[in-house]
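Student: sequence plus predicted model, see below.
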Amino acid sequence: MWLERNRDWAGYVAILVLCGAAWGLGQPFAKIAVSEGYRHFGIIFWQFAIGAALLGAINLARGGRLPTASHHLAFYTIIALIGTLLPNSASYTAAIHLPSGILSIVLSLIPMLAFPIALAWGMDRFSAARLTGLVLGLCAILLIAAPQSSLPDRAMVWWLPLALIAPLFYAVEGNFVARYGTGGLDALQVLLGASLVGMVFAGPLALMTGQFISPLPPWGLPDLAIVASSITHALAYTAYVWLVTRAGSVFAAQVSYLVTGFGILWAKLILGETYSPWVWAAALLMMAGLVLVQPRKPTEAVAAQ
């Protein structure tokens, strides 16, 4: 029994690491996707389309269905807007101007920003430790923005507020789902439905703004980056949700550290980015803030032991 339980937990840790590594690729892939002129609406449309195709195949294989009642469609629409279309529009635009590693550090603010939103909505109680974590996260942003030598180009600092839009929307999304639930939908159905509805919004916006990306060859690195990021996100999200059901949400929440760490590592290995001591100090402050804002509820019992 002891050996079986430890084997299970070794598998959970491996999946957690893989999720962190996959999600950490998101920012370097975003940087590559915008490197030759592709812009947010065109990229987001294909992100929705590729995700819908992959998740639809998984849903079909498991014999699942996709509810389409009016309240389900409304929920898909909200998630598509606040979970992808709006935050990713900001992220892809910021990726044009900011280093990938900086974007990974900024995204670590999600659980910190979620805390004051939860307080405002009456969903959480005040915690001095978690407030301290939020302050540390904000100090990390100041370490990136304030020193003259923190960024390769001082003009980049004006794009930091745009980069902050994405974690703010993700924090709102998390609290929205926590407060209102998913209407009986599982996570795969939510992501599939949001992807399908998101295509309806992103497609016309891409066409009207001249940002539509033709799927016809020739294909370059930006095209491959869009496909790879869409697939890795869909698979990592599915694996993460499975991990929550098996190992508990508190254990799975530790992926936040891995996403930041891998995001910086991939940016260094793939893009050759280098950072000033101020940025490394900001990353350490952000990690410390994450430690303080992580939930402290007891880990749920592991299913099927």
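Tutor: Thanks, I have the structure now. Numbering: from 1, shown residues only.

Student: please count neighbours and contacts with C-alpha atoms only from this point.
Tutor: OK.

Student: hmm, residue 49 and residue 196 touching each other?
Tutor: Yes. Assessed by CA atoms under 8 Å, residue 196 is found in contact with residue 49 at 7.2 Å.

Student: at which residues are the helices of the stretch 151-300 of the chain located?
Tutor: 160-163, 165-180, 187-208, 221-247, 249-252, 255-271, 277-293 (DSSP state H, counting those that start in this stretch).

Student: A further structure is provided below for comparison with the first:
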Amino acid sequence: MKPMWVSKDYALLLILATLWSGSFAFIKVGVESVGPMTLTSARLGIAAVILYAWLRIRGYRLPRDARSWGVFVFIGLVGNALPFTLISWGEIHIDSGLAAVLMGVMPVTTAMLAHSFIREEPFTLRIGLGITLGFASIAVLLGPDALAGLTASILAQLAILLSAICYGASATFIRYFAEPANWPSLASGALFAAFIWSLPATLILETPWALQPEPQAIMAMFYLGIGSTAVANLIFFYLIPRLGANRSAQVNYFVPILGALWGVIFLKEQLSLRLLLALTLILIAVAVIQPRKGTPERSDNTGSGE
């Protein structure tokens, strides 16, 4: 029996979109006085503790077999530690709204990777059109500035795009190597592994004990750890078995829109015509690559986790 689309689930999906989209503005606030790797490690550490506590309260345990921890280690690096760091570094040089819109291409990168590396994924005209529109949106965002060389702004935008590719690779990996019935352990184990990945690099490269973060940066750390990562993961993995991966992935429509909106409202960022055009192209691309009605639910087009 297919899961029913009920008002509670719809409300949770909107809350999830708000939590993930808000992360871009809070990252922008955080990196003003905290290094990107320190911000990432703090976020992951807070979220890992919360999810592990929730895991134990619900009676689950982290598996001990090598295969499960191999999955955790890969997803922890590619789906959490690396993209979180890239986004945080990128937002030192670009607006949070631009970062949110760039991250909107994640479903497109997921489709591109799935149809490039997985035999069972046929390449169709619809997928090709969606990928083309996704690349067109990137070209619009980078604009003529890209021809002038690798400026800090261009490098930052490329870092955000690389993080979208990381999320796509992680989603594709989950599709084939993770057990759908074990989502709680997967979420907790991946965050724990991500924290282990990020902590040594943070201690070596940023010496966080010497930092003097502003109060708003500390607030940003806790929001990112509790809201955008721990609570958002719990909501997302609650929705997947109820709505299916495809319906849950519709959160990707809202994240770039809301992310750009929060930047305008709270950080006084500007919405340029180029940004609005790129956002439109991205939303069309995401709509095009979404599985058609009647297509079996799959988990290779999951949310960004941001």
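Tutor: Arrived safely, thanks for sending. Quick caveat, the model's predicted, so the values are computed rather than measured.

Student: returning to that earlier point: so which of the helices of the stretch 151-300 of structure 1 comes closest to residue 3 of structure 1?
Tutor: For residue 3 of structure 1, the closest of those is helix 221-247, at 16.5 Å, according to CA to CA.

Student: quick one, the closest one and helix 187-208 angle?
Tutor: 160 degrees (axes from the mean of the first three to the mean of the last three CA atoms, to 10 degrees).

Student: show me what helix 221-247 of structure 1 is packed against.
Tutor: Secondary-structure packing of helix 221-247 of structure 1 (3 or more CA pairs under 8 Å, 6 or more residues apart in numbering; DSSP states H and E): helix 2-24, helix 26-33, helix 40-61, helix 187-208, helix 249-252.

Student: orientation of it relative to helix 255-271 in degrees?
Tutor: Using the same axes, to 10 degrees: helix 221-247 of structure 1 against helix 255-271 is 160 degrees.

Student: tell me the buried residues in helix 221-247 of structure 1?
Tutor: Using 16 or more other CA atoms under 10 Å as the test for burial, helix 221-247 of structure 1 gives 222-223, 225-238, 240-244, 246-247.

Student: any idea how far residue 236 of structure 1 is from the nearest residue to residue 233 of structure 1 once chain neighbours are set aside?
Tutor: Closest residue to residue 233 of structure 1 apart from its sequence neighbours, by CA to CA, 6 or more residues apart in numbering: residue 23 at 6.2 Å. To residue 236 of structure 1, residue 23 of structure 1 is 7 Å away according to CA to CA, to the nearest Å.

Student: now swap in residue 20 of structure 1 and tell me
Tutor: Counting by CA to CA, the gap from residue 20 of structure 1 to residue 236 of structure 1 is 8 Å.

Student: repeat for residue 172 of structure 1
Tutor: 21 Å.

Student: now do the SS call for residue 62 of structure 2.
Tutor: The three-state assignment at residue 62 of structure 2 reads coil, by DSSP: H, G, I helix; E, B strand; the rest coil.

Student: what residue of structure 1 matches up with it?
Tutor: By TM-score structural alignment, residue 62 of structure 2 lines up with residue 66 in structure 1.

Student: neighbours of that match, how many?
Tutor: The number of residues packed near residue 66 of structure 1 is 16, by other CA atoms under 10 Å.

Student: so it sits right up against residue 191, yeah?
Tutor: No. Look at residue 66 of structure 1 against residue 191 with CA under 8 Å: they stay out of range, at 10.5 Å.

Student: ok, which of the helices of the stretch 151-300 of structure 1 comes nearest residue 92 of structure 1?
Tutor: Evaluated over those, closeness to residue 92 of structure 1 peaks at helix 160-163, with 8.9 Å, by CA to CA.

Student: residues in structure 2 aligned with the closest one?
Tutor: Taking TM-score structural alignment as the measure, structure 2 aligns residues 157-160 with helix 160-163 of structure 1.

Student: superposed on structure 1, what's the mean shift for that stretch?
Tutor: Compared with structure 1 after the fit, stretch 157-160 of structure 2 shows a mean deviation of 1.6 Å (mean CA distance after the TM-score superposition for structure 1).

Student: what comes up buried for that stretch?
Tutor: Of the residues in stretch 157-160 of structure 2, 157, 158, 159, 160 count as buried by neighbour count, 16+ other CA under 10 Å.

Student: in structure 1, point out the residues matching stretch 265-273 of structure 2.
Tutor: By TM-score structural alignment, stretch 265-273 of structure 2 lines up with residues 269-277 in structure 1.

Student: tell me which residues in the matching stretch are buried?
Tutor: Per 16+ other CA under 10 Å, stretch 269-277 of structure 1 contains these buried residues: 271, 275.

Student: hang on, the earlier thing: quick one: residues contacting the residue nearest to the match of residue 62 of structure 2 when sequence neighbours are not counted.
Tutor: Excluding the flanking residues, the one nearest residue 66 of structure 1 by CA to CA, 6+ apart is residue 189, at 6.1 Å. Taking CA atoms under 8 Å, 6 or more residues apart in numbering, we find residue 189 of structure 1 in contact with 59, 65, 66.

Student: again, but for residue 44 of structure 1
Tutor: Counting by CA under 8 Å, 6+ apart, residue 44 of structure 1 has contacts 84, 85, 88, 89, 202.

Student: tell me how far the counterpart of residue 221 of structure 2 in structure 1 lies from residue 206 of structure 1.
Tutor: For residue 221 of structure 2, the aligned position in structure 1 is residue 226, judged by TM-score structural alignment. In this view, residue 226 of structure 1 and residue 206 of structure 1 are 15 Å apart by CA to CA.

Student: residue 99 of structure 1 maps to what in structure 2?
Tutor: Using TM-score structural alignment, residue 99 of structure 1 sits opposite residue 95 in structure 2.

Student: so its match versus residue 198 of structure 2, what's the distance?
Tutor: 24 Å.

Student: the more surrounded of the two?
Tutor: For residue 95 of structure 2 versus residue 198, neighbours defined as other CA under 10 Å are more numerous around residue 198 (24 against 21).

Student: grab the nearest non-local neighbour of the residue opposite that one in structure 1 once aligned.
Tutor: With TM-score structural alignment as the criterion, residue 198 of structure 2 lines up with residue 202 in structure 1. Spatially, and ignoring its direct neighbours in sequence, residue 202 of structure 1 is nearest to residue 45 (5.0 Å; CA to CA, 6+ apart).

Student: how about that neighbour, what's its match in structure 2?
Tutor: Match for residue 45 of structure 1 (TM-score structural alignment): residue 41.

Student: show me what contacts its match?
Tutor: 81, 195, 198, 199, 202.

Student: would you confirm that the third one contacts residue 81?
Tutor: So that's residue 198 of structure 2. Yes. Between residue 198 of structure 2 and residue 81 there is a contact under CA under 8 Å: 6.0 Å.
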